[in-house]
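Asks: sequence? don't have it. structure:
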């Protein structure tokens, strides 16, 4: 399992992550990222990591 982390202070609500993995990321009413899952298995890693990398302010990280 891989641990997903969101830096809520860095998030600016672009929503790129939501577009790339809407089952993992969402935005709250204030436009800040919400993690729908915090642990990602290997089968989802590539897709979730790509969505995290799409964040222009680097607010998302996926650790091993």
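Replies: Received the coordinates, thanks. What you see is a predicted model; the values in this text were computed from it and never measured.

Asks: only C-alpha atoms for contact and neighbour calcs from this point on.
Replies: Fine.

Asks: max-length helix in the chain?
Replies: helix 42-53 (DSSP state H).

Asks: Point out the other helices and strands that that one packs with.
Replies: Judged by 3 or more Cα pairs under 8 Å, 6 or more residues apart in numbering; DSSP states H and E, the packing partners of helix 42-53 are helix 16-20, strand 60-63.

Asks: here comes the other one, which I'd like you to weigh against the first:
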């Protein structure tokens, strides 16, 4: 699926924000996550990172 430049920019901004928030949640020393919650956050983080990677790859391929 092709995205417009504005859509790609929005995906990139959202993804970076989400990755930062999830990393903060995983690395928060004060908060406690159960194993189930930690697994869920790690899966969500991985999905966001994959989306960012795919978005970047598509952008590079379309510019080549």
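Replies: Okay, I see it. Predicted model, so just to flag it, every value in this text is computed and none were measured.

Asks: And the TM-score between these chains?
Replies: For this chain pair, the superposition-based TM-score is 0.30 by TM-score structural alignment, normalised by the length of the first structure; 32 aligned residues with a Cα RMSD of 3.5 Å.

Asks: for the helices and strands packed on helix 42-53 of the first structure, which one ends up most surrounded?
Replies: helix 16-20 (a mean of 19; mean count of other Cα atoms under 10 Å).

Asks: related to what we said a few turns ago, let me have the helices and strands packed on helix 42-53 of the first structure in CSV, extended by distance to residue 3 of the first structure.
Replies: CSV is the format used below for these (distance: least, Cα to Cα, whole Å):
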stretch, distance to residue 3 of the first structure
helix 16-20, 16
strand 60-63, 5
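
Asks: which helix is the longest one in the second structure?
Replies: Longest helix in the second structure by number of residues, with DSSP H as the criterion: helix 35-63.
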